[in-house]
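Student: the amino acid sequence is not available; the structure is as follows:
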């Protein structure tokens, strides 16, 4: 009897949580290893793609809720499948795909997600002059960006005060929570011209082959010389202008950030 009561209590609060997400219409992915997008509200349904941690997604205007119990990390988790509109994952699904479904226990509403990132961010005194750049669709990534097998947090930042030209200087910081260190490691990217142009900020998974197409646009990978390929055993990220050509793969190597130009 007690276990049944707990089940219904949990189900009730899950319903309230799911409804809040629907009301807000915008939410963020909290699964560090990514959130699977499925064609239908079922664990056995076709996989359409995956959202990385920190992706801002829009729930469909016609979102329906489908209660389900999934076995996750060895534990039964009760939640809802919610429908999302395709314009939030055009990079992850085919053009003719109109909708998809994700499991809501890996979603936070915008206010909750920003508050969580801000809480961790505020612990670093080196960042007291900065604030989160939440205007970008993705402003926070999780991954092993420093190649030490520790999950780092990469964040888009902007200064709290405007510069002389009336703009907010922007930068990107990597926060490394190495439990063996006395002080968490804070690593800023060292580009001098700021990052006002960044519109695309996405994680590139370890093992993805990288190369520059700056000299020869759209060169196929099989035509790239071996000496020009970069194959990392850890994660990096792609910075790119949202509506224009120009950007780079940004990766840590030889104790500094390196850049491969992409057009």
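Tutor: Received the coordinates, thanks. The structure presented is a predicted model; accordingly, all values stated were derived computationally and were not measured. Numbers count the residues shown, from 1 in each chain.
Student: C-alpha from now on. contacts and neighbour counts both.
Tutor: OK.
Student: longest strand in this structure, please.
Tutor: When the chain is parsed with DSSP state E, its longest strand is strand 75-85.
Student: run through who's touching that one.
Tutor: Here strand 75-85 makes contact (CA atoms under 8 Å, 6 or more residues apart in numbering) with 10-11, 14-15, 18, 41-42, 57-71, 98-105.
Student: try this one side by side with the last:
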């Protein structure tokens, strides 16, 4: 009888664990592998949800000299955004993926963290976080001062989907808004399902010229932008519309990515 009760408890415990949604908090994305500590195949970007199918063995790593503990977990890769590494065929999406839970927090805690931060800015009191998207908040050094900034996907008073970027400074902060009537790129609604932070040092370019699609090898050096701070990437899931967004020389810049 004790064995039966224990078995039921374990099954129920696994079930409850798997029903909770988690969010990636690794700034440059959660590494995913084919097995616990196995071959790396890609990553899930910061801010994307993760459904955990199974909790595995405990694991710990050193991150900036500090111990980070958690477990290897089996991930439902159909419920999130997986960016495969170069050279990995997308047929691998049929396989099981594993990641380290030390870079995951519950979606509830993720939302609470950012709603608490948003509430400190009186300029945002009439707007609210748009949690209908998989990714509704990212962070990175978007202004090149070594301080981590936040970007929130929010709804304004006119129902427009907008990006609000908080430039966190060593003393105080400044808020920039993209979207609405005065958007620098004439984009009223930022209804791009894909939203990611692009790490500093990543080559940025426009891959479309007069309707002709180009790859990085076909771009002249003077067209490539390489920043020593982070950028923003947005894109539609099925439509060929999107781009890189970055702050430079006191203004926002856009590079098309078809």
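Tutor: Here it is on my side, so go on. Predicted model only: the values in this text are computed from it and were never measured.
Student: who touches the following helix or strand past the longest strand of structure 1?
Tutor: Later in the chain than strand 75-85 of structure 1, the nearest helix or strand by DSSP states H and E is strand 99-103. By CA under 8 Å, 6+ apart, the residues outside strand 99-103 of structure 1 that reach it are 35-41, 48, 60, 79-86.
Student: go again using 10 Å as the cut-off
Tutor: Residues outside strand 99-103 of structure 1 that contact it (CA atoms under 10 Å, 6 or more residues apart in numbering): 18, 29, 35-43, 45-51, 59-60, 63-68, 70, 78-89, 93.
Student: show me what the helix or strand that that strand is followed by packs onto, helices and strands only.
Tutor: Later in the chain than strand 99-103 of structure 1, the nearest helix or strand by DSSP H and E is strand 107-109. If you count contacts as 3 or more CA pairs under 10 Å, 6 or more residues apart in numbering; DSSP states H and E, strand 107-109 of structure 1 packs onto helix 2-24, strand 26-29, strand 56-58, helix 110-121.
Student: identify whichever of these lies nearest to residue 246 of structure 1.
Tutor: Each of these has some distance to residue 246 of structure 1 by CA to CA; the shortest is strand 56-58, at 22.7 Å.
Student: residue range for the closest one in structure 2?
Tutor: Under TM-score structural alignment, the match for strand 56-58 of structure 1 in structure 2 covers residues 49-51.
Student: spatially nearest residue to residue 141 of structure 2 (excluding sequence neighbours)?
Tutor: residue 148 (4.6 Å; CA to CA, 6 or more residues apart in numbering).
Student: what residue in structure 1 is paired with the one you found?
Tutor: So residue 148 of structure 2 corresponds to residue 151, using TM-score structural alignment.
Student: if I pick that match, what's in contact with it?
Tutor: Counting by CA under 10 Å, 6+ apart, residue 151 of structure 1 has contacts 32, 141, 142, 143, 144, 145, 175, 176, 177, 178, 235.
Student: in a helix, residue 192 of structure 1, correct?
Tutor: No - judged by DSSP: H, G, I helix; E, B strand; the rest coil, residue 192 of structure 1 forms no part of a helix; its state is coil.
Student: just give me the neighbour total for it.
Tutor: Residue 192 of structure 1: 7 surrounding residues under other CA atoms under 10 Å.
Student: pretty sure it sits against residue 172.
Tutor: No - Residue 192 of structure 1 is beyond contact range of residue 172, at 11.7 Å (criterion: CA atoms under 10 Å).
Student: surely residue 229 of structure 2 touches residue 203?
Tutor: No - between residue 229 of structure 2 and residue 203 there is no contact under CA under 10 Å: 11.6 Å.
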